[in-house]
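> Sequence plus predicted model, see below.
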Amino acid sequence: MSCQNCGYHNPPQTVTCLKCGHRLVQSSGDANLQSRVQRRRRQSRRTGFSSRFSRRPLLGVLVAGLLLLGGGYIVGRLLWSATTPATAESSRKSSAPQSADNDSSAQQPAKSAFPAATVTDLIEQATNGLAGQTSVAVMPLAGSQSVVVNNHAQRAGSLITLFIMVTAYDQVHQNNWRMQDRYTLRAADKVGGTGTLHTLPAGSQLTYAEITKRMITESDNTAANIMLDRVGGFSAVNTEIAQLGLTDTRMARRLMDTAALRAGHDNDTSVRDVATVLKRLANRRLISNKADHAMLTILKANTDHSKLVKNLPTRATIYNKTGDYQAYGVQNDAAIVRNRQGTFIMTMMAASGERTAQTSAMNDLGQVLYRAILEQ
């Protein structure tokens, strides 16, 4: 009786193999069984199983079973990963914290290369035929690329208040004074033009934070002059501008000082200078994270969206400042624009032109730039 496990020839009628202890199968085809056993043993040696597994059949079966189970698990995981990549990625994204109003542009997803050639063409198309002087600057949030057309110093209008605000927050950052300090409005402070602060009674008390907000969001001229005095006048603002490395910006008159205008003194800036400041601000690289966040919050609350940002979709987040002076044909707008795809900065300044044509060109340009840069 040949053992079907080890091939040992046992005496007839033996129940278990005398060599390995395996239960013997009684069969008239013993020769065929022996042949099958030998083939099995040769196959076992070829596949790398050691002879001790043959001598210990239960252990061999157990190991083979574990290997089969482990292999099945690995294969199953590989198949699952190959067939469900979108689900896995979606799960990772949903586990990240989301904020509806996160001003940190560093968290923005990567966009494709800045389309400088396309931006240049769009600017040319939008401004072609406009009377007067028109300048445009467009910059992505990251990198050194930019498109700047016809950059030069020109009338700033209320854009000059951006530099008053930056000077104020820099001084606060240096612990010179606090935005929560209070100021008592005087009759002598009040000037005309835009804004509502001049409608308040003398003796009204406001924090410098509130005055600064009015200066930006309402283009409040009274507020701008109060803040100019608080930071130390023209010299303080111009020193801040120089420290920022800007070359086309200078403050030379108070807001609504028509006598200074007649004498040839005005506040100047350029699209490049303004866009440079906004880019640093959007990257939180202007003063400090706290100060930059506060300034972005103010710019986001601006109520004048009649120019570059007028036709942008509601999904866009906008931080902007406008500047007008109709007597000189001045129409300015500067904006940081963000959506889920990324962030960019655009600035347009127009002077000595026709208001309706200038505004229409701004409306069109802002819309096509948004589509070209953030909806590629």
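Good, I have the coordinates.
> Please make it C-alpha for all contacts and neighbour counts, starting now.
Noted.
> quick one: residue 82 is in a helix?
Yes - applying DSSP: H, G, I helix; E, B strand; the rest coil, one finds residue 82 inside a helix.
> Distance check, it against residue 75.
Distance, residue 82 to residue 75, using CA to CA, to the nearest Å: 11 Å.
> now do residue 339
Residue 339 is 41 Å from residue 75, by CA to CA.
> now do residue 128
Distance from residue 128 to residue 75, by CA to CA: 63 Å.
> so residue 231 sits right up against residue 167, yeah?
Yes - assessed by CA atoms under 8 Å, residue 231 is found in contact with residue 167 at 6.9 Å.
> Common neighbours of those two, please.
Shared contacts of residue 231 and residue 167, defined by CA atoms under 8 Å, 6 or more residues apart in numbering, comprise residue 237.
> Please compare the first structure with the one that follows:
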Amino acid sequence: MSKDINELTKQIQVIVDEFQGEVGIIVREGTKNIFSKNEEKIFQSASIIKLFILEALLEKIENNSFSYNQRVLLKNEDKVAGFGALKLLDENINLTIKDLATLMITLSDNTATNMLIDLIGIEYIQEFIKRKGYLETRLERKMFDYIAREKGLDNYTSARDSFRVLKNLSK
């Protein structure tokens, strides 16, 4: 390891040691992991789950199950709280799947995310997650689904799975 990498590794270790909560992290330089801690530890995924939804969508598009240009109508009942622009727009806007994916990733739009979950199917996405070997990741509910959360359902992932999905999406 170079002197700069060694120094960076030491700085990361200090930050991790001083952090008050739990951390799952992988730091990579080129093709080599230079630091990791709790990479298999399961955390609530929050919006990181959107990366797994995107990868499942891309598979559907590659298999010609969907097209980027396929249209989906925004309805008021689709709108949910949290981040995003769609919740602010009038209903009956005709969006493409590409529009929804772009809003989900660039603005972390929860409405777009839920619309894609409905379109792809939560069961399909979870099956995709298993098939791809994401061992610590689960999609159990849509964004802002308080009823599912009260039943104990949530979305989970790990640093290891998050790293792998980012690597797969960057190909």
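Nice, I can see it. As the structure is a computational prediction, the values presented were derived from the model and not from experiment.
> Got a TM-score for the pair?
Once superposed, the chains reach a TM-score of 0.90 (TM-score structural alignment, normalised by the length of the second structure), with 170 aligned residues with a CA RMSD of 2.0 Å.
> Which one's more surrounded, residue 339 and residue 75 of the first structure?
residue 339 (19 against 12; other CA atoms under 10 Å).
> show me where the second structure has strands.
25-29, 32-37, 43-44, 71-73, 94-96, 156-157 (DSSP state E).
> Which of these has the highest mean neighbour count?
Counting by mean count of other CA atoms under 10 Å, strand 156-157 has the highest mean neighbour count of those, with a mean of 21.
> Which among the strands of the second structure is found nearest to residue 124 of the second structure?
strand 156-157 (16.4 Å; CA to CA).
> and that closest one, which stretch of the first structure?
Aligning strand 156-157 of the second structure against the first structure (TM-score structural alignment) gives residues 268-269.
> distance from that stretch to the second structure after superposition?
Here the mean offset of stretch 268-269 of the first structure against the second structure after fitting is 0.4 Å, by mean CA distance after the TM-score superposition for the first structure.
> now that stretch, how far from the chain's geometric center?
29 Å (CA atoms, centre = their mean, to the nearest Å).
> Quick one: residues in contact with that stretch.
152-157, 159-160, 248-251.
> In the second structure, point out the residues matching stretch 91-109 of the first structure.
By TM-score structural alignment, stretch 91-109 of the first structure lines up with nothing in the second structure.
> cool, and stretch 124-138 of the first structure?
Using TM-score structural alignment, stretch 124-138 of the first structure pairs with 13-27 in the second structure.
> Pull out the buried positions in that stretch.
Within stretch 13-27 of the second structure, the residues that qualify as buried are 16, 23-25, 27, counting by 16 or more other CA atoms under 10 Å.
> how close does residue 162 of the second structure sit to residue 7 of the second structure?
25 Å.
> Could you check which of the two is surrounded by more residues?
Higher neighbour count among residue 162 of the second structure and residue 7: residue 162, with 22 against 12, using other CA under 10 Å.
> so that one makes contact with residue 46?
No - the pair residue 162 of the second structure / residue 46 is not scored as a contact, 11.8 Å apart, by CA under 8 Å.
> all helices for the stretch 1-150 of the first structure, in order.
Here the stretch 1-150 of the first structure has its helices, by DSSP state H, counting those that start in this stretch, at 30-46, 51-55, 57-83, 85-95, 116-127.
> Now tabulate those helices in CSV and tack on distance to residue 192 of the first structure.
CSV is the format used below for the helices of the stretch 1-150 of the first structure (distance: least, CA to CA, whole Å):
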stretch, distance to residue 192 of the first structure
helix 30-46, 99
helix 51-55, 100
helix 57-83, 68
helix 85-95, 52
helix 116-127, 32
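> what's the most buried one of those helices?
For the helices of the stretch 1-150 of the first structure, average neighbour numbers computed from mean count of other CA under 10 Å are highest in helix 116-127, which has a mean of 17.
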